[in-house]
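Visitor: can you look at this prediction? I've put the sequence above it.
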Amino acid sequence: MGSEHDEPLTPAGRLFLQPETKQIVHCAIGLKNPIQIETVKQEINNSSLIEHPRFRSLLVRDRNGIEHWRPIQIDIDSHLIIIDEPLPEGDAGVNLYLSDLSIQSNGLSMEKPLWEIHVLMSHNCLVFRIHHSLGDGISLMSMLIASCRKLNKPHDLPTLHLQSSATHRNSVRGGINLWKLVVTVCFCVVFAVEFVLRCFWIRDRKTAITGGAGVELWPRKMATASFLIQDMKTVKNAVRDATINDVLFAIISSGISRYLDSRSSNGLRDGLQLTGLAMVNLRKQPGLQELSDLMKSNSGARWGNKFGMILLPVYYHRSNSSNPLEYLKRAKAMIDRKKQSFEALFSYKIGDIVMSTLGPKFASYLNYRILCHTSFTISNVVGPQEEIMMGGNPVTFLRANNSALPHALILNMVSYAGRADMQVQVAKDIIPDPDFLAKCFEDALLEMKEQVTVKI
């Protein structure tokens, strides 16, 4: 029998509870000074996290097997995991710990609300583990940032000045004409057909980075590729109307080509397509919003899972046979077509319809098939542009990743204070050298920057 205070899960929340698509989001926050446990507890008690009903609710199922959120009393100590054991120094230690957490079998206890905070004492690092059914990366990052303050203005919340994909969509709608409408409809039809074909028949050719069914259960390794935002802006300005996201996708395409060159160049034809899945925020407001905005029912920001996905084709090219900036030009042309088709919004609407009519099991099956037929996943969350602090302790880095997927390669990027860190998560039996792959991505950006500098 359900309680009168129970609240049903959203369709997306139910999707992330299915065995094939269950996901936990990890957000690692590096701190400059040693962590005081009592201070951490005090910050949690005073934070937006405790105020949010999702984080104060237990997942329960009624007699029909339908999931609900049921409010309970929170015991902070049961959610705080103190790690005193020694780990390798620097990023290697944090990445080793995150790799172990990311294995699909390392889930969260269903006996308490679906979140934990792991405290890596030797690395001054907090790792937030939050079930994806509670919200997506934008929601969760917004909640965490709401508990921080600017380093140089301790009473002010962090600020973000971004342009969202929604802004682009609105500008397109404002100037729409018959020809644009025809092109958009054609792109939508092509997108729908492509997704259906991906679900059931078409799959990427097998390469040195290919995963597949069951790979989500394999052991993981992780490395960090770091980029300067100014370098990305320098490259962006070399191609008219290019964006940071265009540069990111160019880096991925070039970096993967570099890696394949060194590992499996024989037998790969130039121009071979590898397909990724890119996650796109669909909220109307740009960037991260304050928690109060996310929780308003009439806010376009809305808490929860509100993202679409696009099929992201990148192409293998031998590293010595292509102008580095060609990767950016190809990426921009491809992303422009994706924007014009409203592919991300369309995928969200289709997913919502499938969930509502055919249920989470069938929706999970379709999602799993798409993952098995593509080569990698990419997400990008934009963080604060200025330095921030948490509980008076300066934040040195913000990084994110999620539980393993059938992909052997998962890329999650978060920018913070002039730098962007991309977590390169791999199935180590398929990609045994993620540090080398991370360097391939870093070198790809530096080569593009060098090409721009030479032209200037």
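Guide: Yep, that arrived.
Visitor: going by C-alpha atoms from here, please, whenever you check contacts or count neighbours.
Guide: Will do.
Visitor: just the buried residues of stretch 210-218, please?
Guide: 210-212, 215-218 (16 or more other C-alpha atoms under 10 Å).
Visitor: swap in stretch 441-456?
Guide: By neighbour count on 16+ other C-alpha under 10 Å, the buried set for stretch 441-456 is 441-452.
Visitor: among those residues, which are in helices?
Guide: Judged by DSSP state H, the buried residues of stretch 441-456 include 441-452 as members of helices.
Visitor: can you list those residues in CSV and add distance to Asn281?
Guide: Below are those laid out as CSV (distance: C-alpha to C-alpha, whole Å):
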residue, distance to Asn281
Phe441, 24
Glu442, 25
Asp443, 28
Ala444, 26
Leu445, 24
Leu446, 28
Glu447, 29
Met448, 27
Lys449, 28
Glu450, 32
Gln451, 32
Val452, 30
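Visitor: ok, so of these, who is nearest Val25?
Guide: The shortest approach to Val25 among these belongs to Phe441, at 23.0 Å (C-alpha to C-alpha).
Visitor: and the gap between the closest one and Thr224?
Guide: Going from Phe441 to Thr224 by C-alpha to C-alpha, to the nearest Å gives 10 Å.
Visitor: okay, now the one to match up with it:
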Amino acid sequence: MESVNDLDSKQQALKPIRTKIAGGEEESGKKPYDIEEEEEEPLSPAARIFHEPNFNVYIIAIMGWKTKMDIQVVKAHFLRTLLKHPRFSSLQVKDDDKGGAMRWVRTKVDLDKHIIMPDLDQKTESADKLVEDYISDLSKTSMDLSNPLWEFHILNIKTSDAESLGVFRIHHSLGDGVSLMSLVLACTRQVSDSEALPTLPVQKSSNPNPVKSGGVWSLIKMVWYTFVDVLMFIATALFLKDTVTPLTRHRKKGVGSESRRFAYRTVSFDDIKLVKNAMNTTINDVVMGVSLAGLSQYLNRRYGEAKGEAVATQKKNNIPENIRLRATLLVNIRPSPGIHAAAFLFHRVPNHTTLCFSNIVGPIEEIGFYGHPLAFIAPSCYGQPHGLMVHFQSYTNKMTFILSVDEATIPDPHQLCDDIEESLKLMKDAVIARGIVKENLIK
């Protein structure tokens, strides 16, 4: 079996495709790839940002299945579904005549270069560790521009939470998380009805009219807080950095060059809704609160260890006062999300903050992917400047927290998963013990 690093060393020897505008041909008259049809559409500003040296981001979507995957079935269905999408059957071509500007060019896709099924050691003592290492190795590699920038890795090995796994690796320039998730879900059907598409929960507005809900004073406070937030955003983009903490990433070789590790933990969605109903808040508020509480426990332990304490207990606060620790939030709060970005902000703001959070809403019923029932889905990213990125992914009656960590910054991501899970349990126990809400009030 060729390792991921071996494959990447071969890819690095390939130079990005560069072509003249006329007919897509080099001066020699030979086409460097098999073009079906040329699209003169250039890459969008958002897509170009994801090719910036400081923000070359890839999406990793780990999908656990309840059965072994049939590679021939996957290939047959990809031809009829995924490859019909122009972004998955197009090259990103650099034009020398336009100063290296990039545009989409349709091409024929060789599925054998995109669907990868490694020969894994089925007798390994820890399948979970083997899979985790394999996915981590992907973060050390990149895809060259001589092929459409996506791959699907089939890992037919039984783990603690699935009979097999599929791992999508997609360059973020192909789309944002919501659009790509919608595309993947379009390839699935409900397990209970093989003809029915997945159903996503309806988002309810959580932004009431400030004048009607709280009067003029609420409107004045909203304007003031907005003004302060704008000033803080500008300051962050220009000079304001977070305090150096154990969560601060120290990059020596440049963004994306260090390996990342992906850890995830699945909890009960009913527990999250229980806390939500008790506090009269939103799901986003609960998962953010749970994550921050877990991070506090983790950070408290790391500071305690730095002081030489063998065990950092909950009773002692080891976190210094007045530290500035902020997060970039990439949370879907709009029915129709839009993209407004500039490369300067995409570089400066993430580099001046410590964490990043994002969420994606999943189906409310069990689904199958070309006949393979889905056990869980865990999307994440690599190539971003943060040492820690936390994704939230809902699916049926479960919520999965996915951590993308720089190994040098957070060497023990599973401990952080434990802290997040424990924080949810403490919140649930607290609201029940205080009689704020009864378990049978879950909706």
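Guide: Here it is on my side, so go on. Since this is a predicted model, take the numbers as computed values, not measurements.
Visitor: just give the TM-score of the two.
Guide: After superposition, the two chains reach a TM-score (TM-score structural alignment, normalised by the length of structure 2) of 0.79; 377 aligned residues with a C-alpha RMSD of 2.3 Å.
Visitor: for the buried residues of stretch 210-218 of structure 1, could you give me CSV that also reports secondary structure and distance to Ala417 of structure 1?
Guide: Formatted as CSV, the buried residues of stretch 210-218 of structure 1 follow (DSSP: H, G, I helix; E, B strand; the rest coil; distance: C-alpha to C-alpha, whole Å):
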residue, secondary structure, distance to Ala417 of structure 1
Thr210, coil, 34
Gly211, coil, 34
Gly212, coil, 36
Val215, helix, 35
Glu216, helix, 32
Leu217, helix, 35
Trp218, coil, 34
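Visitor: would you list the residues you listed in TSV and tack on distance to Lys306 of structure 1?
Guide: Below are the buried residues of stretch 210-218 of structure 1 laid out as TSV (distance: C-alpha to C-alpha, whole Å):
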residue	distance to Lys306 of structure 1
Thr210	28
Gly211	26
Gly212	26
Val215	26
Glu216	24
Leu217	27
Trp218	29
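Visitor: for those, which one is nearest Asn106 of structure 1?
Guide: For these, the closest approach to Asn106 of structure 1 (C-alpha to C-alpha) belongs to Leu217, at 9.8 Å.
Visitor: what sits against the aligned residue in structure 2 for that closest one?
Guide: Taking TM-score structural alignment, Leu217 of structure 1 has Ser257 as its aligned residue in structure 2. By C-alpha atoms under 8 Å, 6 or more residues apart in numbering, Ser257 of structure 2 lies in contact with 140, 383.
Visitor: pull the distance from stretch 226-238 of structure 2 to the chain's centre.
Guide: Put simply, stretch 226-238 of structure 2 sits 26 Å off its chain's centre (C-alpha atoms, centre = their mean, to the nearest Å).
Visitor: corresponding residues in structure 1 for it?
Guide: Under TM-score structural alignment, the match for stretch 226-238 of structure 2 is residues 188-200.
Visitor: how about that stretch, which residues are buried there?
Guide: By 16+ other C-alpha under 10 Å, the buried positions in stretch 188-200 of structure 1 come out as 188, 191-192, 195, 198-199.
Visitor: skipping adjacent residues, who's closest to whatever residue of structure 2 lines up with Lys41 of structure 1 in space?
Guide: Aligned counterpart of Lys41 of structure 1 in structure 2: Lys75 (TM-score structural alignment). In space, Lys75 of structure 2 comes closest to Leu111 once its chain neighbours are excluded; the distance is 7.0 Å by C-alpha to C-alpha, 6 or more residues apart in numbering.
Visitor: ok so, going back, after superposition, how close is the match of stretch 226-238 of structure 2 to structure 2?
Guide: With mean C-alpha distance after the TM-score superposition for structure 1, stretch 188-200 of structure 1 departs from structure 2 by a mean of 1.8 Å once superposed.
Visitor: the stretch 251-400 of structure 1: helices as residue ranges?
Guide: Here the stretch 251-400 of structure 1 has its helices, by DSSP state H, counting those that start in this stretch, at 291-294, 324-341, 343-358, 360-373.
Visitor: show where the longest one falls in structure 2, residue numbers please.
Guide: Spelled out, that is helix 324-341 of structure 1. Counting by TM-score structural alignment, helix 324-341 of structure 1 falls onto no part of structure 2.
Visitor: in that helix, which residues are buried?
Guide: For helix 324-341 of structure 1, burial by neighbour count (16+ other C-alpha under 10 Å) applies to 324-325, 327-332, 334-335, 338-341.
Visitor: that's all I had, so thanks and see you.
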